[in-house]
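**Q** missing the sequence, but the structure's below:
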């Protein structure tokens, strides 16, 4: 039993004879010896430790068995034995059914992440009996104080990147290793105890506590546009197409009724019962994920058309996104206004070579770059972090997208975050573990933040005395505000003078470092620097050997 351990002289085991619910097929059984005295119970060590801060925690658990008395909850140092939180609650449990108990308590801060959660009870009142527990939860403060919400510290760091959209539930998370383990929207809604969870595509258990409604609350709280991905017949083990896809198309329409239907519709009423009376706002729907890969190409045009026809007839104003940009894997012709989703993971030089990727593309075919990031693919496996050469290459590619923002409608760096001890893919935008102050933004995090926070709505022509390379640039404007972005992808310094009509000064934001310099877990050495600049004065790029992104923000005078 992962992460569970007995406290004192009890035996714990997984009990399938007493499931917590129809969805949760087992529970944790605690056998208390006869003639017991003192407190006995069990511990949970979390994901390589429990983060313990100076905060108020909410905890809940389901319990079954004859016990009336005190239960003690603690947050304890795994090796130090220091007790950071100690809280008692009185329960009255019976052997007839599971009952849920909730409580909250305050904690002091632990200096590290090597902590665990303890539940113990009075052995003298349970001697010689068995008690069962299930669906145990411990929440620190959550973002926007949402019940079953995002960890506040992790979400706040993400919010500072000024995201504008979220594509969910994936990505690979959508597809399933098999058809049966795909993401099923209707098993991710309602009470958590009624969500069965599943094996994820990255080989770890997924409880689906972050479900359909939770994704949408997340979007609403961060003012992001939801991009809803729907399952389109492709899992990693099997592909369903033709007439066999019809029930799954119907399932998509049911999902949309749940999200968009009035509360007097069958499924809109279910949504209202789950806490959201007003329909959600969904403007974008993506059909599948990466259907040009893992054997999906040949059948995707037909699968896409089946789903597109059903959705477009019922919701004609919804923008539809195809899951790839390979024309041989798409219907011909692609329906008007359908966005093509491109996913690109490249080495640094390859990203720079794609600076002009969109310059000569048809202007009537919109695209999104739904996933991109620089990978040091010379490393076959293991964890590595963004480094300045890679981040600078991303900046060059992003400038190419921004210069073509008439057709590049959306772009998202991926993946978003990782636990240092449970990495599945590298690099990511930022990482963390159970230790305090562990959240570590990568160099790419600061780049994403700089681009998202400094953007205009009109791309401007630039007169230059040099060709692109190794210096790259883009200029935009919003109202009276000008934004000029530059990146030096070469090993030598570059002196740059920028002149903008009707301006005399501005603000400079810089990200710089040597070629392989980057941030490592717990160590943030490269971050955004700020300075004031005067119009017409030269600025040196870069003060380090490689990789500097400059952002001028100037206003008309």
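**A** That came in fine, so what should we check first? Not measured: the values here are computed from a predicted model. Numbers count the residues shown, from 1 in each chain.

**Q** every contact and neighbour count from this point should use C-alpha atoms.
**A** Will do.

**Q** residue 509 belongs to a helix?
**A** No: applying DSSP: H, G, I helix; E, B strand; the rest coil, one finds residue 509 to be strand, outside a helix.

**Q** what segments of this protein are helices?
**A** Using DSSP state H, the helices of the chain run over 152-159, 172-175, 212-221, 246-260, 266-273, 300-314, 348-353, 388-403, 443-453.

**Q** quick one: closest of those to residue 420.
**A** Counting by C-alpha to C-alpha, residue 420 lies closest to helix 152-159 out of those; the figure is 13.7 Å.

**Q** residues contacting residue 520?
**A** Residue 520 makes contact with 385, 440, 442 under the criterion C-alpha atoms under 8 Å, 6 or more residues apart in numbering.

**Q** how about a cut-off of 10 Å?
**A** 384-387, 430-431, 440-443, 526 (C-alpha atoms under 10 Å, 6 or more residues apart in numbering).

**Q** same deal with residue 507?
**A** Residue 507 sits in contact with 483, 530-534, 551-555, where contact means C-alpha under 10 Å, 6+ apart.

**Q** need the max-distance pair from those residues.
**A** Going by C-alpha to C-alpha, the pair spanning the contacts of residue 507 furthest: 530 and 555, at 16.7 Å.

**Q** give me the more crowded residue out of the two.
**A** Between residue 530 and residue 555, counting by other C-alpha atoms under 10 Å, residue 555 is the more crowded of the two (20 against 13).

**Q** the residue nearest to residue 22 when sequence neighbours are not counted - how many residues pack around it?
**A** Sequence neighbours aside, residue 194 is the residue nearest to residue 22 in space, at 7.0 Å (criterion: C-alpha to C-alpha, 6 or more residues apart in numbering). Here the number of neighbours of residue 194 (other C-alpha under 10 Å) works out to 15.

**Q** now residue 194: how far from residue 343?
**A** Using C-alpha to C-alpha, to the nearest Å, one gets 34 Å for the distance from residue 194 to residue 343.

**Q** same question for residue 548.
**A** When distance is defined by C-alpha to C-alpha, residue 548 is 25 Å away from residue 343.

**Q** more neighbours: which of those two?
**A** Neighbours were counted for residue 548 and for residue 343 using other C-alpha under 10 Å; residue 548 has more, 28 against 20.

**Q** for the residue nearest in space to the middle of the chain, what are its contacts?
**A** Central residue of the chain (C-alpha atoms, centre = their mean): residue 416, 5.2 Å from the mean position. Taking C-alpha under 10 Å, 6+ apart, we find residue 416 in contact with 158, 427-431, 445.

**Q** putting a second one here so we can go through both:
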């Protein structure tokens, strides 16, 4: 994901200056047709079978661990730095009444010990409790810990007694005032490592709770993997995913889940790239990595942002299965982020990277008697995940990418000829990088090319025709990352406002109308923590207690829950509606539900009447409309008003073979009618 675009600040400022908002003029910039607010625009649906199918993957979700989306977000672990593996191994941990420099007040202290060997879990904490003055250890969580009254939270800790007689370890949830709002304890036994568990029931809802640990007795004890999870996770899985966030994803009805990124795939350096093999197997053996977004932006430094990989490749595949979405993993092609170091692995050293791709396919699809299929089976999923797609590189560009892509494609197709490979056209939707990438990928008969665009709202409205002239016999399109930028790319002032969402709705009519060539699409980024974000805008916002979908989320949901199966045509005077009179439209048939689905976007600041001729088909008179609108283009949703902009459903009756609608100003409307 291109978010380290600091080298392009001037470029983004120039582009941002072109944003002028949705215009209401007597002459739309895309046409010479004049109109007035009181006139009616006549449209016609052509029911002839175009032979073009809407792919089940047309609308999906793209997940990247940015904005605390995984640790502190989707992955429900509440303890930050649970195994003391951060570069500063005490980060996240507090010793409020320990003073090593004053023996009169020193009740104890913690020391981080480095293990011998090469295990992924390198460190553990050694706690010495010296007297009865009450040594305390606290974890601050991810900008606090969100706990809900009467909810249950599961404690787990690995412990090994070294000396003395520490009889009990007490765990408390404390509120922002330090008052206990839930407590439990364990009795550590033995000098060997053992896992101890218990449960806390919260007596109060608190957004900024902490975990407080106290000890009964004195002595030395080693601690590791100190963990706190809500019991109520997605599908009730122990130590699983945050339920409300997954539900928001499930409600999108995604056709695919792209993971794990994004620029974190590449890493700032090759040593810090995402390596999927380090994210599977026992949780305590997964080696953590500093998140590449932790200090990327001066405006939002987050030095405490790491990846625990509790949400690893197995969990991504499992989540895809839960959502009924095709898994689409993206792997490093041996090029670090070209906006950072651009470090290249030499071609003669590329084999391990290629082998990672081949091994991933075996992990996802291999029989249980294969090496990586056995790893999957041992993790609790003997059945294959039936992965069909794999991405090579995130958004690399230039000859170095093409040279490496060739090697990956040859190796993958030789062993797995049916695997569909997703390639990339670089970080921008135009320019030299883009043109070169497309030219070379077409020569290589690439199957799917990933295009990214972070642009002003006007660009999205103007580009509803982007794919009209694309070669139907060439590579298919994955609109893999896009979002209208209200200010400028990488600006902290970007908002998920209604103008951005409305402009994306207009643009998406062009994606759907060109379903013959566009096979996948996804907004990005997906999620952002209220206090932990680095990049805006984002589809879903959350804090430690609650979450909500932005207006952009509702646009995506309206498309993805009304995708249809077959593309039809809707025209004005025989031409597709691509912005004439500030109107955009597309129509599909859903042969599974026997429905006609018409999507209409009015970007004018005045309501418009449309009359749709349905005489070519056998359509029932009764149907439904779903309308998303807001009076001001600057309007947003928020934690205080999460449903400020949300769809409104209404009954609809057509008049004979004519569907008459009044499209609200600056609105997105879906009309669904049953077919006889």
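**A** Nice, thanks for sending it over. As the structure is a prediction and not an experimental result, all values here were calculated from the model.

**Q** re earlier: residue 65 of the first structure is nearest to which of the helices of the first structure?
**A** Smallest distance to residue 65 of the first structure across those (C-alpha to C-alpha): 30.3 Å, for helix 266-273.

**Q** show me what that closest one is packed against.
**A** helix 246-260 (3 or more C-alpha pairs under 10 Å, 6 or more residues apart in numbering; DSSP states H and E).

**Q** read off where the helix it packs on ends up in the second structure.
**A** Aligning helix 246-260 of the first structure against the second structure (TM-score structural alignment) gives residues 351-365.

**Q** how far out from the middle of the chain is that stretch?
**A** Averaging C-alpha positions (C-alpha atoms, centre = their mean, to the nearest Å) puts stretch 351-365 of the second structure 23 Å from its chain's average.

**Q** mind listing what's buried along it?
**A** Neighbour-count burial for stretch 351-365 of the second structure flags 353-354, 356-365 (criterion: 16 or more other C-alpha atoms under 10 Å).

**Q** would you mind giving those as JSON lines with distance to residue 401 of the second structure added?
**A** Shown next, in JSON lines, are these (distance: C-alpha to C-alpha, whole Å):
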{"residue": "353", "distance to residue 401 of the second structure": "13"}
{"residue": "354", "distance to residue 401 of the second structure": "14"}
{"residue": "356", "distance to residue 401 of the second structure": "17"}
{"residue": "357", "distance to residue 401 of the second structure": "16"}
{"residue": "358", "distance to residue 401 of the second structure": "19"}
{"residue": "359", "distance to residue 401 of the second structure": "21"}
{"residue": "360", "distance to residue 401 of the second structure": "20"}
{"residue": "361", "distance to residue 401 of the second structure": "21"}
{"residue": "362", "distance to residue 401 of the second structure": "24"}
{"residue": "363", "distance to residue 401 of the second structure": "25"}
{"residue": "364", "distance to residue 401 of the second structure": "25"}
{"residue": "365", "distance to residue 401 of the second structure": "27"}
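
**Q** report the two of those separated the most.
**A** 353 and 365 (18.8 Å).

**Q** give me the number of residues near the counterpart of residue 404 of the first structure in the second structure?
**A** Under the alignment by TM-score structural alignment, residue 404 of the first structure pairs with residue 514 in the second structure. Using other C-alpha under 10 Å, residue 514 of the second structure is surrounded by 24 other residues.

**Q** same thing with residue 110 of the first structure?
**A** Residues near residue 110 of the first structure, counting by other C-alpha under 10 Å, number 21.

**Q** which residue ranges form the strands in the stretch 451-557 of the first structure?
**A** Using DSSP state E, counting those that start in this stretch, the strands of the stretch 451-557 of the first structure run over 458-459, 471-478, 481-488, 494-496, 505-512, 529-534, 539-541, 548-555.

**Q** with the second structure overlaid, report how far the shortest one is off on average.
**A** Here strand 458-459 of the first structure, set against the second structure after superposition, deviates by a mean of 1.3 Å using mean C-alpha distance after the TM-score superposition for the first structure.

**Q** just how off-centre is that strand within its chain?
**A** The answer for strand 458-459 of the first structure is 30 Å, by C-alpha atoms, centre = their mean.

**Q** okay, it sits on what stretch of the second structure?
**A** Using TM-score structural alignment, strand 458-459 of the first structure pairs with 566-567 in the second structure.

**Q** do the fourth one as well
**A** When strand 494-496 of the first structure is aligned against the second structure using TM-score structural alignment, it corresponds to residues 608-610.

**Q** you'd agree residue 438 of the first structure is up against residue 432?
**A** Yes: using C-alpha atoms under 10 Å, residue 438 of the first structure is in contact with residue 432, at 5.1 Å.

**Q** which of the residues in stretch 468-480 of the first structure are buried?
**A** Neighbour-count burial for stretch 468-480 of the first structure, counted by 16+ other C-alpha under 10 Å, picks out 471-477.

**Q** actually stretch 322-340 of the first structure, sorry about that
**A** 322-325, 329-331, 338-340.

**Q** residue 77 of the first structure: which of those residues is nearest?
**A** Lowest distance from residue 77 of the first structure to those (C-alpha to C-alpha) belongs to residue 323, with 46.5 Å.

**Q** alignment lookup: residue 168 of the first structure to the second structure.
**A** With TM-score structural alignment as the criterion, residue 168 of the first structure pairs with residue 259.

**Q** what is the burial count for its match?
**A** By other C-alpha under 10 Å, neighbour count at residue 259 of the second structure equals 23.

**Q** now it: how far from residue 194 of the second structure?
**A** Look at residue 259 of the second structure and residue 194 of the second structure: by C-alpha to C-alpha, they are 34 Å apart.
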